[in-house]
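Enquirer: need coordinates for the below:
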Amino acid sequence: MTPAAWRARFRAGEVRQTAALCPGYMQANIAIIPAAWADDFEAFLRANPAACPMLARGTAGEWGLPALGDFDLRHDLPLYRLFRNGQAVARVQDVADHWTPDMTAFAIGCSLSFEAALVAAGVSLRCHGAGRSCSAFDTAIPNHAAGGFGGRLVVSMRAIPADQVALATVITKAHPETHGAPVHAGDPAAIGVDLTRPIDGIGLTDLLPGEVPVFWACGVTMERAIASARLPFAITHAPGHMLITDHRLKGLT
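Expert: Down below sits the predicted model:
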C-alpha cells in the first residue's frame, strides 16, 4: 500500500502502529505547538539533531507540510497525544477540534524509516514486522536546552546480533535524517536505561543469546522537551503511530 492509502485508512478511523509499513518511505514524529513557542522549539531541535532531526516546519495554522507530501495533519495520523501544561492528558484519533489558528507543526525524522534499510542489508531485526516494534526508554543523558525546552534524551532499542552491530552502525550513520548512528551499544545501565521500563510499555525488550542492545536517539525526546517547557497545549503523534510521508528514504526504492 502507498503512504496515501495508509493515511486514508487512518483518516477513516483505523488505529495501528506504523512500524514496517511502507518500507522505503520516511515516517515522521510530529509536534504541533503554539506559534509563540515555535522559534524556541526549533532552536531546541537544531541543538539536538541526533534525537530531533527536523524535516519540516509549518507556518502558524497550516495543517500540511508540502515538502513531505499531500496530507492533513489534523486527520492523517493513526493516533495523537494531547498535552496540557506539559502533561500528557489524552489520546485521540483526530485533532481537528483541537486545532487553533496559531498551531505550528514540526516534522522530525524517525528511526522506523531506517529499519527497511537494515533489513535490506541483511541485519536480523526481530522488531521489524507486522504487530512488532522497537522499544523506547528514558535515559540519564541531558538534552541541550534552548529557551524553556530541555529534559533528557529518549532512545529506541533494537536487539542486534553481535556480529551485525558494526554493519547496523554503518548503515544508520548514512541516514542522519532518521537519527543516524547509534548513541550506545551494550550495557543499558551505562546510559541510565532500565530495560524493564519501556515507554508506554511498547515494543520488544528481550535479548536472545548472541544479541546486543543497540540504542538510537529517539524523537520521543521532543515530548520530554515539551514537558520541561510546560507548554499550555501541544499535540504530538502517539509513540509508534507516526505520520507516513510521501518522501522516500535515500538509497531505498
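
Enquirer: please count neighbours and contacts with C-alpha atoms only from this point.
Expert: OK.

Enquirer: and the helices in the stretch 51-200 of the chain, which stretches?
Expert: 115-120, 165-173 (DSSP state H, counting those that start in this stretch).

Enquirer: same for the first one, what does it pack against?
Expert: In this structure, helix 115-120 packs against helix 165-173, with contacts taken as 3 or more CA pairs under 8 Å, 6 or more residues apart in numbering; DSSP states H and E.

Enquirer: which residues sit against the helix it packs on?
Expert: Applying CA atoms under 8 Å, 6 or more residues apart in numbering, the contact partners of helix 165-173 are 114, 117-118, 123, 178-182, 212, 214.

Enquirer: so for it, what gets flagged as buried?
Expert: Residues of helix 165-173 classed as buried by neighbour count (16 or more other CA atoms under 10 Å): 165, 168-169, 171-172.

Enquirer: cool, stretch 2-20 as well?
Expert: Neighbour counts over stretch 2-20 (16+ other CA under 10 Å) mark 3-4, 6-11, 13, 16-20 as buried.

Enquirer: which stretches of the protein form strands?
Expert: Along the chain, the segments classed as strands by DSSP state E run 25-34, 54-57, 80-84, 87-92, 103-109, 135-142, 152-161, 184-185, 211-217, 233-237, 243-248.

Enquirer: make JSON lines out of the ones you listed and add distance to Phe71 and mean neighbour count.
Expert: Shown next, in JSON lines, are the strands of the chain (distance: least, CA to CA, whole Å; neighbours: other CA atoms under 10 Å):
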{"stretch": "strand 25-34", "distance to Phe71": "13", "mean neighbour count": "26"}
{"stretch": "strand 54-57", "distance to Phe71": "13", "mean neighbour count": "19"}
{"stretch": "strand 80-84", "distance to Phe71": "15", "mean neighbour count": "20"}
{"stretch": "strand 87-92", "distance to Phe71": "18", "mean neighbour count": "14"}
{"stretch": "strand 103-109", "distance to Phe71": "13", "mean neighbour count": "25"}
{"stretch": "strand 135-142", "distance to Phe71": "27", "mean neighbour count": "20"}
{"stretch": "strand 152-161", "distance to Phe71": "27", "mean neighbour count": "24"}
{"stretch": "strand 184-185", "distance to Phe71": "35", "mean neighbour count": "18"}
{"stretch": "strand 211-217", "distance to Phe71": "26", "mean neighbour count": "23"}
{"stretch": "strand 233-237", "distance to Phe71": "15", "mean neighbour count": "25"}
{"stretch": "strand 243-248", "distance to Phe71": "8", "mean neighbour count": "21"}
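
Enquirer: this one as well, want them side by side:
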Amino acid sequence: MTLPPDPGALTPGQARALFRGGLRTPTAGWCAGWAQANLIAVPKDQAYDVLLFAQRNPKPCPVLDVTEPGEPTARIFRGDLRTDLPGYVVYENGVPVAETADAAEHWRPDLVAFLIGCSFTFEGALREAGVPVRHVDQGVNVPMYRTDRTCRRAGGLGGPLVVSMRPVPADRVADAVRITARYPAVHGAPVHVGDPGALGIADLDRPDFGDPVEVRVDEIPVFWACGVTPQAAVMHSRPEFAIGHAPGHMAITDARDSAYLVP
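Expert: Predicted structure coming up:
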C-alpha cells in the first residue's frame, strides 16, 4: 500500500482505515492538529504496576486514557486499538516475539490498554514557529535512545528512561523549550539539551529505536522524554505479556493537539 500524497491532511478516521488495511509507516506529520499517543497493553493483574510506574515517572509516561479490561476502544480513540495503529510489538516475558500490523490475534480479554502522551503532538507547534523537525523533513522515524537514567520502580516494573531527539538550531533552543513546555501532557519541555554523553548515549547515529537524522554544524541535539519508556521497562523487567506500538508508529487519537496546550 502506498503512502497518501498528504498524510497531514487526513482525519484520524481516514488514517486509521489505512493502517487497518495494512499500511505500515511512522506517523510523525500525520493528521495535523490531532494528538498522537503511545500504546502499552498489559494483563489486568499487571495494570496497577503500569499505572503506578506512570504516576512515578510522569515525564516519560503521561497517561491520556486507560481502557476497561479487554476493551479495544478508548474515550480519545474511537477506532480499534487491535488493528488501527500502523505497527505493534508483542512481548512475552519481556522478549519481542512478534512485530505486526494487526494485533487482533494476540489481543487477550484481560488486557488493559494505556494511551500515553506522544511528543509528535507538539511538533506542529514547533514547525509553525519555524523550528525544524528533522525526521519529518527527512521522511524517517524519530530517533529514540535508551539512557543511563533509571526510572522510579513500581512493583515489578522498572527500567531506563527513553528519550527522543530533535536537532535544533542553537538560536532556537529557547523557543523549542518554551513551546514544548506548554504541552506537559505529551512530555512537555526537554529533559536534556546538548551533550548526549550526559545521558549515556554513545552515538547519535545509532538510535535504539527509529532512524538517525542529520545534525548540522549550527544545531544542538535536544532530548525529550519518550513514551517508549514503558516498553523499555517491559524488556528490562520481563512481565509475562504485553503489547506496545511499534516505536514511532502511533495511535492517532480523536483528541485535538490543542486539548493538551496549557495557556
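
Enquirer: can you give me the TM-score here?
Expert: The TM-score (TM-score structural alignment, normalised by the length of structure 1) is 0.95; 251 aligned residues with a CA RMSD of 1.5 Å.

Enquirer: would you list the helices of the stretch 51-200 of structure 1 in a markdown table and tack on distance to Gly148 of structure 1?
Expert: Listed next are these as a markdown table, based on distance: least, CA to CA, whole Å:
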| stretch | distance to Gly148 of structure 1 |
| --- | --- |
| helix 115-120 | 33 |
| helix 165-173 | 30 |
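
Enquirer: to His144 of structure 1, which of the ones you listed lies closest?
Expert: Comparing those against His144 of structure 1 with CA to CA, the closest turns out to be helix 165-173 (21.0 Å).

Enquirer: the closest one vs structure 2, average distance?
Expert: Here the mean offset of helix 165-173 of structure 1 against structure 2 after fitting is 0.3 Å, by mean CA distance after the TM-score superposition for structure 1.

Enquirer: what inclination does that helix have with respect to strand 152-161?
Expert: Interaxial angle of helix 165-173 of structure 1 relative to strand 152-161 (axes from the mean of the first three to the mean of the last three CA atoms, to 10 degrees): 130 degrees.

Enquirer: from the chain's centre, how far out does helix 165-173 of structure 1 sit?
Expert: Put simply, helix 165-173 of structure 1 sits 19 Å off its chain's centre (CA atoms, centre = their mean, to the nearest Å).

Enquirer: structure 2: matching residues for that helix?
Expert: Under TM-score structural alignment, the alignment places helix 165-173 of structure 1 onto residues 173-181 of structure 2.

Enquirer: same question, stretch 6-21 of structure 1
Expert: Alignment of stretch 6-21 of structure 1 against structure 2: residues 15-30, by TM-score structural alignment.

Enquirer: now do the end-to-end distance for the matching stretch.
Expert: 8 Å (CA to CA, to the nearest Å).

Enquirer: ditto for stretch 36-50 of structure 2
Expert: With CA to CA as the measure, the ends of stretch 36-50 of structure 2 fall 20 Å from one another.

Enquirer: mean deviation of that stretch from structure 1?
Expert: Mean deviation for stretch 36-50 of structure 2: 0.5 Å (mean CA distance after the TM-score superposition for structure 1).

Enquirer: residues making contact with that stretch?
Expert: Against stretch 36-50 of structure 2 from outside (CA under 8 Å, 6+ apart): 64, 69, 108, 110-121, 154-157, 227-228, 230-231, 241-245, 250-253.

Enquirer: ditto for stretch 108-121 of structure 1
Expert: 19-20, 23-30, 52-56, 124-125, 128, 168, 171-172, 175, 177-179, 216, 218-219, 249, 252.

Enquirer: one more pass at 7 Å, please.
Expert: Residues from elsewhere that reach stretch 108-121 of structure 1, judged by CA atoms under 7 Å, 6 or more residues apart in numbering: 19, 23-30, 52-55, 125, 128, 168, 171-172, 177-179, 219, 252.

Enquirer: repeat that for stretch 136-149 of structure 2.
Expert: Under CA under 7 Å, 6+ apart, the answer for stretch 136-149 of structure 2 is 26, 28-29, 135, 160-165, 199-201, 207-212, 248.

Enquirer: mind putting the strands of structure 1 into JSON lines with distance to Leu68 of structure 1?
Expert: Shown next, in JSON lines, are those (distance: least, CA to CA, whole Å):
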{"stretch": "strand 25-34", "distance to Leu68 of structure 1": "9"}
{"stretch": "strand 54-57", "distance to Leu68 of structure 1": "8"}
{"stretch": "strand 80-84", "distance to Leu68 of structure 1": "19"}
{"stretch": "strand 87-92", "distance to Leu68 of structure 1": "23"}
{"stretch": "strand 103-109", "distance to Leu68 of structure 1": "9"}
{"stretch": "strand 135-142", "distance to Leu68 of structure 1": "25"}
{"stretch": "strand 152-161", "distance to Leu68 of structure 1": "23"}
{"stretch": "strand 184-185", "distance to Leu68 of structure 1": "30"}
{"stretch": "strand 211-217", "distance to Leu68 of structure 1": "22"}
{"stretch": "strand 233-237", "distance to Leu68 of structure 1": "16"}
{"stretch": "strand 243-248", "distance to Leu68 of structure 1": "5"}
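
Enquirer: those strands: which one's closest to Gly69 of structure 1?
Expert: Comparing the strands of structure 1 by their distance to Gly69 of structure 1 (CA to CA), the top pick is strand 243-248, with 4.8 Å.
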